[in-house]
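A.B. asks: okay, predicted coordinates and the sequence, questions at the end:
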Amino acid sequence: MTDATHTRMMTAVVTTGIGGVERLEHRRVPVPAVGPGDVLVRVAAAGVNNTDINTRIGWYSSSVRDGTGSAAPLADGESGGYAGPSPFPLVQGADCCGTVVEAGSAGSEQLLRQRVLVRSCMTGLADGVVRWLGSDRDGAFAEYVAVPVSEVFPVASGWSDAELATIPCSSGTAENMLERSGVGAGTRVLVTGASGGVGSAAVQLALRRGARVIAVASPAKHDRLRALGVTEVIDRNVDLAEAMDGERVDVAVDNVAGPGFGDVLGRLVPGGTYVTSGAIAGPVVELDLRRLYLDDLRLIGTTTWDDGVFPQVVSAVEHDEIRPLLAATFPLDDIVAAQEAFQDPGRFGNIALVPRRLPSRGRTRDRR
């Protein structure tokens, strides 16, 4: 958190520790200090993601066996961060769209007043350590966030701030999965959980690469997936092998896992690739090693983004090669309702939070 002696104040949602929504406190906190290599971003909108909830409830602990929608919070004091204990108290929020209003050094002044997206997975830091916005350091559930200049990307787009705020985490994660698994023109790709944030981004970004996509989702969401350009959609409740009539794919993008893991693995061609960055239906799965080695399969786990991934996502936005999927917006102080809406199984599209500004007195002023 910021030095408590800092006089400028803002509103933020502070997660005070592992637990339920009672751990989310909307309060006044100091505006973050801007170091020599940083810029201060005035947050216009912040997206809601599974990682926000997972970090708060300690889902990344190896003791958790339930899926992300059903896991109960760990007991207070247990370590549930994916890279060790989370640095509570913490301002969460991995997705940020905003405007640069202060520059920590003369070399970054050209960014002032530019609308930017912040790279959620910060891979350009000077110390070489990868950090996640809102998990390893304070994030975007606030009026302002200070971030290294290497992690802000100007974006020229007609999309709204809330639409842009749905992009960084889900689309960056999806593009990273496609990049690592070598998806290109003509690749046959199976995407499970295709109506979720990462799933719907994977669908669009795979189609952008010229792949042939088979999407798995509940029937109520099939028409919306077809509107994105998918021609083959499968009911998530049916037998996958039967629905695909024995067909196999080159790549399976699976963030669902759980009991269906083996069925998804069975849809790969010999030499095929399974790639994942999550486990919505449960992280502990059964694997028949014979299927893995006899079919020469590749299993890829992805968290850290490759260097070129986020610039590719920004380019896709600027050229309108993907579409924003915004389900609803909420004021920042209504974060509990926003996270409940995010976890609604009927949701299609992402949720964005919009800060309510403090009166001008005592608040940082944008440099104009």
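C.D. replies: Yep, that arrived. Residues are numbered from 1 along each chain as shown.
A.B. asks: please count neighbours and contacts with C-alpha atoms only from this point.
C.D. replies: Noted.
A.B. asks: sec struct for the most centrally placed residue in the chain, please.
C.D. replies: The centroid of the chain falls nearest to residue 169 when counting by C-alpha atoms, centre = their mean (2.8 Å). Applying DSSP: H, G, I helix; E, B strand; the rest coil to residue 169 yields a three-state assignment of helix.
A.B. asks: now residue 314
C.D. replies: Assignment for residue 314 (three-state DSSP): helix.
A.B. asks: distance of the nearest residue to it once chain neighbours are set aside relative to residue 330?
C.D. replies: In space, and not counting its chain neighbours, residue 314 is closest to residue 155: 6.7 Å by C-alpha to C-alpha, 6 or more residues apart in numbering. According to C-alpha to C-alpha, to the nearest Å, residue 155 and residue 330 sit 23 Å apart.
A.B. asks: now residue 119
C.D. replies: In terms of C-alpha to C-alpha, residue 119 sits 22 Å off from residue 330.
A.B. asks: neighbour count winner among those two?
C.D. replies: Neighbour comparison, residue 119 and residue 330: the larger count goes to residue 119, with 29 against 20 (by other C-alpha atoms under 10 Å).
A.B. asks: put this next to the previous one:
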Amino acid sequence: MRAMAYEKYGGPEVLAETRLPVPKVAPGEVLVRVRCASVNPVDWKIMAGGLDGLMDVVYPVVPGWDVSGTVERVGIDVPEFAEGDEVMAYARKDYVHGGTFAEFVSVPVRALARKPASLDWRQAAGLPLAGLTAYQLLTRLGTGGDDTVLVHGAAGGVGSLGVQIARALGARVIGTASPRNHDRLRELGCEPVAYGDGLTERVRALAPDGVSVVADFVGGVLDVTTAVLAEGGRHASIADHTVLGAGGQWMWVRPVGEDLTALARLADEGRLTVTVAETFPLSALAEAFTLSQAGHTAGKIIIEP
């Protein structure tokens, strides 16, 4: 199969198009024919060695954890799926090796969900990692209809999904973002505020009694979080472990198919959508990584083999 892979840590220059064997399909796995895969910052951070202390690496590495596609083959003891099923997954495994920037990827059934009919292949590929990150953080904090939620980084890939999920859970949502993204956030049902100096005062103007939930998707904002959090409020971060010392939770997304199925249901109910910014062919993965590293896209970057 065609795949993009690397043999050593580095920047986009270490990526090369290559031919690799089609992955084996272990018990409890399915083989997915990739229709689309999504770029996430973690992909190039791993490639640069940023998670070397956390995860074992087996070269050659095919990067990528997000995928949408069709089931090509099922392994032993996988009654949930059949050949031809349209699926999506956050296809993270226990070590870094066979990812989604290829024509085929093997996926543990625990990470798999059926593709929502309301999303196209590109949108479905952009949902799993970012959507699960937001969903798991918000549900772990018990977000519900009585909450006012502050989302740090509300216009980003995770944050924009977090806004929609919090709204679907019944919460009022305030979100930090650059003014150029405020109209888009209003369309999602969010009350936008500009980040930077004076943020605490701007949030307090909208929520004088404080907010009950803070979802931090950017890091470096703990001072604002603690300043606007109401007594008894809950907060968590995906980017700042120091929240642990302030009564918060530090989280990293888990590949849970049931949670992804819940997100698919929200999409089919019209309460969740995914914005796609750019689409690249497989051979242009290095260019896609460079664009992701610049951090200026308003939506997901998609690879279409």
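C.D. replies: Alright, I've got the coordinates. Predicted model, so just to flag it, every value in this text is computed and none were measured.
A.B. asks: superposed, how do the two chains score by TM?
C.D. replies: For this chain pair, the superposition-based TM-score is 0.91 by TM-score structural alignment, normalised by the length of the second structure; 301 aligned residues with a C-alpha RMSD of 2.3 Å.
A.B. asks: re earlier: residue in the second structure matching the residue nearest to the centre of the first structure?
C.D. replies: Residue 169 of the first structure maps onto residue 129 in the second structure, with residues paired by TM-score structural alignment.
A.B. asks: touching, that match and residue 90? I think so.
C.D. replies: Yes. With contact defined as C-alpha atoms under 8 Å, residue 129 of the second structure reaches residue 90; the gap is 5.5 Å.
A.B. asks: what about the strands in the stretch 1-150 of the first structure?
C.D. replies: Per DSSP state E, counting those that start in this stretch, the stretch 1-150 of the first structure carries strands over the ranges 9-15, 24-30, 38-47, 90-91, 97-103, 115-118, 121-122, 131-132, 144-148.
A.B. asks: which neighbours do residue 129 and residue 90 of the second structure share?
C.D. replies: Here residue 129 of the second structure and residue 90 have 65-66 as joint contacts, going by C-alpha atoms under 8 Å, 6 or more residues apart in numbering.
A.B. asks: got CSV for the strands of the stretch 1-150 of the first structure, with mean neighbour count and distance to residue 60 of the first structure too?
C.D. replies: Output for those, formatted as CSV (neighbours: other C-alpha atoms under 10 Å; distance: least, C-alpha to C-alpha, whole Å):
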stretch, mean neighbour count, distance to residue 60 of the first structure
strand 9-15, 23, 16
strand 24-30, 18, 19
strand 38-47, 28, 20
strand 90-91, 25, 16
strand 97-103, 26, 26
strand 115-118, 26, 24
strand 121-122, 24, 17
strand 131-132, 18, 14
strand 144-148, 25, 25
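A.B. asks: closest one to residue 337 of the first structure among those?
C.D. replies: strand 24-30 (11.6 Å; C-alpha to C-alpha).
A.B. asks: that older thread, check contacts around the match of residue 169 of the first structure.
C.D. replies: 40, 65-66, 90, 253 are the contacts of residue 129 of the second structure under C-alpha under 8 Å, 6+ apart.
A.B. asks: ditto for residue 120 of the second structure
C.D. replies: By C-alpha under 8 Å, 6+ apart, the contact list for residue 120 of the second structure is empty.
A.B. asks: quick one: map it onto the first structure.
C.D. replies: By TM-score structural alignment, residue 120 of the second structure lines up with residue 160.
A.B. asks: and what of residue 17 of the second structure?
C.D. replies: Per TM-score structural alignment, residue 17 of the second structure is aligned with residue 26.
A.B. asks: residue 260 of the second structure too?
C.D. replies: Aligned partner of residue 260 of the second structure by TM-score structural alignment: residue 310.
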